[in-house]
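Q: Whatever this is, show me its structure:
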Amino acid sequence: MQTHFTEEQLKDHGLKRANEILRACVHCGFCTATCPTYQVLGDELDSPRGRIYLIKEMLETGRPADEKTVKHIDRCLSCLACMTTCPSGVHYMHLIDHARAHVEATYRRPWRDRALRWLLARVIPHPGRFRLALAGARLARPVAASLPDARLRAMVAMAPERVPPASRNDAPQVFPATGERRMRVALMTGCAQKALNTDINDATIRLLRRLGCEVVVAKGAGCCGALTHHMGKTGESHASAAANIRAWTAEKRAGGLDAVVINTSGCGTTVKDYGHMFRTDPLAEEAAEIAGLACDVSEILERIGFAGTAPEPLRVAYHAACSLQHGQQVRGAPKALLKAAGFEVVEPADAHLCCGSAGTYNLLQPEISAELKRRKVATLEARAPDVIAAGNIGCMMQIGAGTGVPVVHTVELLDWASGGPRPRALAR
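A: Below you'll find the predicted structure:
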């Protein structure tokens, strides 16, 4: 794609990167075939190619974002299926992130939108606040249908039947390896996951220790910054990321780290991009080092060599989270691990398409999200599974709200298969 940025504009690191990405695009349109919003809406401007044209014009002219451009950028899930499909290697993720930051800096949203985004950014990354909000949402369920805004109704519907109490395992501490220590790893315990489902971190710690890992929950580490990053709130997202970089760097210098293990794939995609996010920052070297240590829990289990035996012959429908299969390009490891444990693993049709969760997308774009959820649940249930497994808490909540089939994290099944407790969700 031909671009017309001035030399002065290209002195800006963000615009320079945007220019590189735009020039890689050859207008082929392959991305439209795998874009969920284009599949639902059928509008070229709701495809990656259409958004690229809108972003190019906005950035080249240097103009503030307008209502039309913002509408189509907001509808993007950041599922990154387009990056998997693109034959030219267009790094759409960095482009859409830059566009969102430009929108946040130049566009004044209606007050309801500003208030909702402010609320989400102040609540979800903080487990204590989020836990209180979920409890409040449960109380609001009787009047949910009368709420005037579909987004408010979606927020109330998001609350699980049971809000778990905080887990002691999520506090900063060191868990020694069971038997001989083979690795020392930091576990990212996340933010929303600590409020929504404490079983995932508990299962991860048990499993890693059983396989010879000393597991560190580092003091000062918290939200990865993804939620605010995808809303264009760069200052807030970088502050969260910087806290993690400093916390894990301190652990690495104090006792060494072989990996930073992440069991929420949406977080993993962001942490693996810390090197890019901080490329012009004084923390650049440390950020790149942490990004290089980051790995999904399935990657570290494959590296160590997992062995287990399924306690029950279950048929597991594996849902590939977009942030894992497209954002991190991790596809085979979770399925291979489940099969090695003795589970029967099946996949739904159109496994590359998003379930509609996408961080806060299901709260900000509830109509599109609901349609994507309906489609994903239908394809999963068509495989007649006993249980659905996924590697991302957002996907688990989204799919679980649309099906009666139990939904668990992949690591919960692997923990169970190697001596851990039966996943709580299976009892329901």
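Q: For the rest of this, base every contact and every neighbour count on C-alpha atoms.
A: Fine.
Q: so where do the helices sit in the stretch 251-400 of the chain?
A: Assigned by DSSP state H, counting those that start in this stretch, the helices in the stretch 251-400 of the chain fall at 265-271, 274-277, 284-293, 297-304, 322, 332-340, 361-364, 366-381, 393-400.
Q: His94 touches Ala18, doesn't it?
A: Yes - applying C-alpha atoms under 8 Å as the test, His94 and Ala18 come out as touching, 7.5 Å apart.
Q: So those two - more neighbours on which side?
A: Taking other C-alpha atoms under 10 Å, His94 and Ala18 do not tie; Ala18 has more neighbours (25 against 16).
Q: Flag every buried residue along whatever helix or strand the more buried one lives in.
A: Following DSSP states H and E, one finds Ala18 within helix 13-24. Using 16 or more other C-alpha atoms under 10 Å as the test for burial, helix 13-24 gives 14-15, 18-19, 21-22.
Q: for comparison, sequence B:
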Amino acid sequence: MQTNFSDEALRQPHIREADRVLRSCVHCGFCNATCPTYQLLGDERDGPRGRIYLMKELLESRDDDDQVTHETQTHLDRCLSCRNCETTCPSGVEYHKLLDIGRAEVDRRVGRSAKERALRYGLRKALVEPRRFQALLALGQTFRPLAPTSLKAKIPPRASRAGRTAPTTHNRRMLVLEGCVQPGLSPNTNDAATRVLDRLGIALSSAPAAGCCGAIDYHLNAQEAGRERMRANIDAWWPYIDQGVEAIVQTASGCGAFVKEYGDMLADDPRYADKARHISALAKDLVEILREEDLEALAVHGDARLAFHCPCTLQHAQKLGGAVESVLGRLGFSLTTVRDGHLCCGSAGTYSITQPALATQLRDDRLDALEAGQPEQIVTANIGCQTHLSGAGRTTVRHWIEVVDEALTTAPNNEARTA
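A: Below you'll find the model as predicted:
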């Protein structure tokens, strides 16, 4: 795609990056074929190709150009950032990088209403601090019966823990990113990962000073606040890296996709660039650890019939489509066929809150596909997808490692677990 940026504009790093991404696009339109919002709305401006043209026009225009309006902002807001288009694109367009630039620029140029600013600020403050989130969640769960129907679906019932086993000391050590909302919404997920890896001779522990990965701030256009969280996490993890931990494990694929991009997002920071690249290299989704191990050591004989929802951040961002299904198959679980498995469920971070109508339609369509094979349970790999799909009150939705852990605790030779 031809661009028309001035030499002065190209001296700005974000314009140079946008120019690079735009020039890789051949505007073929293959991306529209797999875009969830284009399929729902049928509007070129709600597909990747149309949004790319909108962002090109935006970035090439002057600050006083009155053609840049809230309408442009609306079409960019409707994007799920699912990155399905990147998987489809034959030219390798890094659409998500252009989208971050475009959203920041349109917000700077046209602003937001007081209501929108309040919602986004509230989401950032409520979600990124685990203790604050858990306190607000407990309050919501207490008064859930009194909440409007639309709000009840957003407040999950209290989650229980299956009983945490103290990690055994092993020569192999890894860190886990606890996450900001997962400890409140699904506290058993990381516990289950700890127990399963313990059986494999791997000690999993957290760095107490590590916090939110930074994705919520970054994608709500508080990008510098997101970078500050990246730097804080790097500082929290570095002493453990010096001590020889093998990997930084994420059980939420959304966090994993973001941490793997620390190196790119802090590339211009002279103090953190090298460390950020190292952190990104160490970042592993849980399935990347398990698929390399001798799974027979788990003594799991899974017999449940499952449908797997592969999160966009796992299959499109991390390119790990099929990895969880392979591990579950090796462990004996029966997996149903799910049509259009590449499509987004509508969770997409805070999307289900900022775009509730579209998110609900996408969720219901995804559940119809997941339930078509009559699974006993639906499993996934991201807390956002898990919570969003569960909100419909249909088939039970869990993290896949919980199902493995449950089979572990009931498997033959269970004494190996406490050896």
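Q: Does Arg398 of the second structure lie in a helix or a strand, and which?
A: Using DSSP H and E, Arg398 of the second structure falls in strand 397-399.
Q: Need the contact partners of that strand.
A: 189, 377-383, 386-387, 389-390 (C-alpha atoms under 8 Å, 6 or more residues apart in numbering).
Q: ok, Arg164 of the second structure - contacts?
A: 191-192, 195.
Q: before we move on, what about Leu127 of the second structure?
A: Neighbouring residues of Leu127 of the second structure by C-alpha under 8 Å, 6+ apart: 133, 180-181, 216.
Q: again, 7 Å this time
A: 133, 180-181 (C-alpha atoms under 7 Å, 6 or more residues apart in numbering).
Q: same deal with Gly400 of the first structure?
A: Gly400 of the first structure is in contact with Val407, counting by C-alpha under 7 Å, 6+ apart.
Q: Walking through the stretch 201-350 of the second structure, point out its strands one by one.
A: 202-205, 248-250, 283-285, 305-308, 334-335 (DSSP state E, counting those that start in this stretch).
Q: Provide the aligned range in the first structure for the third one.
A: Okay, so that is strand 283-285 of the second structure. Aligned by TM-score structural alignment, strand 283-285 of the second structure falls on residues 294-296 of the first structure.
Q: Aligned counterpart of Thr264 of the first structure in the second structure, please.
A: Counting by TM-score structural alignment, the partner of Thr264 of the first structure is Ala252.
Q: do Leu364 of the first structure as well
A: By TM-score structural alignment, Leu364 of the first structure lines up with Thr354.
Q: For Ile15 of the second structure, see how far away its match is.
A: Per C-alpha to C-alpha, to the nearest Å, Thr354 of the second structure is found 27 Å from Ile15 of the second structure.
Q: hmm, back to that, just so I know, which of the helices of the stretch 251-400 of the first structure lies nearest Glu8 of the first structure?
A: Distance to Glu8 of the first structure, taken as C-alpha to C-alpha, is lowest for helix 274-277 among the helices of the stretch 251-400 of the first structure, at 21.7 Å.
Q: The match of Thr264 of the first structure: neighbouring residues, count only.
A: For Ala252 of the second structure, the count of nearby residues is 26 (other C-alpha under 10 Å).
Q: quick one on the thing from earlier: let me know which of the strands of the stretch 201-350 of the second structure is tucked in deepest.
A: strand 248-250 (a mean of 26; mean count of other C-alpha atoms under 10 Å).
Q: Would you mind pulling the contact partners of that strand?
A: 174-177, 256, 282-286.
Q: filter the residues you listed to the buried ones?
A: For the contacts of strand 248-250 of the second structure, a burial check counting by 16+ other C-alpha under 10 Å picks out 174-177, 256, 282-286.
Q: Specify which member of those is nearest to His316 of the second structure.
A: Gly256 (12.2 Å).
Q: my read: that closest one touches Asp285, true?
A: Yes - at 5.9 Å, Gly256 of the second structure counts as touching Asp285 under the criterion of C-alpha atoms under 7 Å.
Q: Same list, the buried ones among the contacts of strand 248-250 of the second structure, but as a markdown table with distance to Asp235 of the second structure please.
A: A markdown table is the format used below for these (distance: C-alpha to C-alpha, whole Å):
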| residue | distance to Asp235 of the second structure |
| --- | --- |
| Met174 | 16 |
| Leu175 | 14 |
| Val176 | 15 |
| Leu177 | 14 |
| Gly256 | 18 |
| Leu282 | 15 |
| Ala283 | 15 |
| Lys284 | 18 |
| Asp285 | 21 |
| Leu286 | 22 |
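Q: Show me the two of these that sit farthest apart.
A: The span of those, defined through C-alpha to C-alpha, is set by Met174 and Gly256 at 14.4 Å.
Q: buried residues in stretch 108-118 of the first structure?
A: Buried residues in stretch 108-118 of the first structure, counting neighbours by 16+ other C-alpha under 10 Å, are found at Arg117.
Q: The second structure: matching residues for that stretch?
A: Going by TM-score structural alignment, stretch 108-118 of the first structure sits over residues 111-121 in the second structure.
Q: ditto for stretch 245-252 of the first structure
A: Under TM-score structural alignment, the match for stretch 245-252 of the first structure is residues 234-241.
Q: cool, stretch 198-217 of the first structure as well?
A: Mapped onto the second structure using TM-score structural alignment, stretch 198-217 of the first structure spans residues 187-206.
Q: Verify the contact between Val300 of the second structure and Glu406 for me.
A: No - look at Val300 of the second structure against Glu406 with C-alpha under 7 Å: they stay out of range, at 9.2 Å.
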